[in-house]
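[1] sequence first, then the predicted structure:
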Amino acid sequence: MENKNPFVDKIYNFEDRLVRFAGESIFFSRDLEKSFENEYYKNQLIRSSGSAALNFGEAQGTLTDKDFIFKLTLVVKELKESRNSLKILDYINEGNEKNRAYLLNETEELIAISSKMILNKK
């Protein structure tokens, strides 16, 4: 992946942002050097970023606010896991620095949005 910010184009649909985040996490992971450590955090990042998008898809099909809130809490959990994987990769200076920063920033925004959605449903 090149050093262009993939998040510069604004997407206002939350599901589409989650899908883009999962996809960009995959692109970022593909460029990591092969090592045991990188493989571990790469796999974690791919699973957790994708799971956030998938759980939001399930949230849209819920029948009650309680179920919606539960699914959204899973989205937040998976986004926080993604953030931690990215922070560890940042700490050990793995992967493209700019792309890592873009992903970390997007993770923070997605966590804030999904947390606000939960508060609005309570």
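    Yes, it's here. Numbering: from 1, shown residues only.
[2] okay, CA-based contacts and neighbour counts for the rest of this
    Will do.
[3] just give the nearest non-adjacent residue to the residue nearest the centre of the chain, would you?
    When the chain is reduced to its mean C-alpha position, the nearest residue by CA atoms, centre = their mean turns out to be Ser49, at 4.0 Å. In space, and not counting its chain neighbours, Ser49 is closest to Ala22: 4.8 Å by CA to CA, 6 or more residues apart in numbering.
[4] want to compare, so here's the second one:
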Amino acid sequence: MKKDNLILEKTCEFSLSFIELYKELNFKKEYILSKQLLSSGTSVGANVHEATAAQSKKDFTHKMSIASKEARETKYWLKL
């Protein structure tokens, strides 16, 4: 991962925080929420990372749009 790409760095940190949250929630036997948060929370960074290899500007925009949707889904699961 390039160190000069702040978005990649922040979304990676974001994903890592959800891995830690997943472990904590699993320990407390909150299995459904933990899996949903792990999935959507780590998907944000995965889609941003994927966008860096986009084949066109349209492809980049599409992948970043998916990352945005995953972030909104993550916000929903956090509210629950």
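    Cool, the structure landed. If you're wondering where the values come from, they're calculated on a predicted model, not measured in any experiment.
[5] can you give me the TM-score here?
    Taking TM-score structural alignment, normalised by the length of structure 2 as the basis, the two superposed chains have a TM-score of 0.84; 74 aligned residues with a CA RMSD of 1.3 Å.
[6] picking that back up, the residue nearest to the centre of structure 1 matches what in structure 2?
    For Ser49 of structure 1, the aligned position in structure 2 is Gly41, judged by TM-score structural alignment.
[7] verify the contact between its match and Tyr76 for me.
    No. The pair Gly41 of structure 2 and Tyr76 fails to qualify as a contact (CA atoms under 8 Å) at a distance of 10.9 Å.
[8] return the residues in contact with the match of Ser49 of structure 1.
    With contact taken as CA atoms under 8 Å, 6 or more residues apart in numbering, Gly41 of structure 2 is in contact with Phe14, Ser15, Phe18, Glu70, Ala71, Thr74.
[9] about what we covered before: which of the helices or strands spans the residue nearest to the centre of structure 1?
    Ser49 of structure 1 is part of helix 36-59, with elements assigned from DSSP states H and E.
[10] just the buried residues of that helix, please?
    Of the residues in helix 36-59 of structure 1, those scored as buried under the neighbour-count criterion (16 or more other CA atoms under 10 Å) are 38, 41-42, 44-57, 59.
[11] thinking again about what came up before, what about the residue nearest to Ser49 of structure 1, how many residues nearby?
    Residues lying near Ala22 of structure 1 (other CA atoms under 10 Å) number 24.
[12] so who does it touch?
    Here Ala22 of structure 1 is in contact with Ile46, Ser49, Gly50, Ala53 (criterion: CA under 8 Å, 6+ apart).
[13] quick check, nearest of those residues to Ile113 of structure 1?
    When the contacts of Ala22 of structure 1 are compared for distance to Ile113 of structure 1 (CA to CA), Ala53 wins out at 13.3 Å.
[14] for Lys34 of structure 1, see how far away the closest one is.
    Taking CA to CA, to the nearest Å as the measure, Ala53 of structure 1 and Lys34 of structure 1 are separated by 26 Å.
[15] repeat for Lys80 of structure 1
    The spacing between Lys80 of structure 1 and Lys34 of structure 1, counted by CA to CA, is 24 Å.
[16] tell me how far the aligned partner of Ser68 of structure 2 in structure 1 lies from Glu58 of structure 1.
    Using TM-score structural alignment, the equivalent of Ser68 of structure 2 in structure 1 is Val76. Computed as CA to CA, the Val76 of structure 1 to Glu58 of structure 1 distance reads 14 Å.
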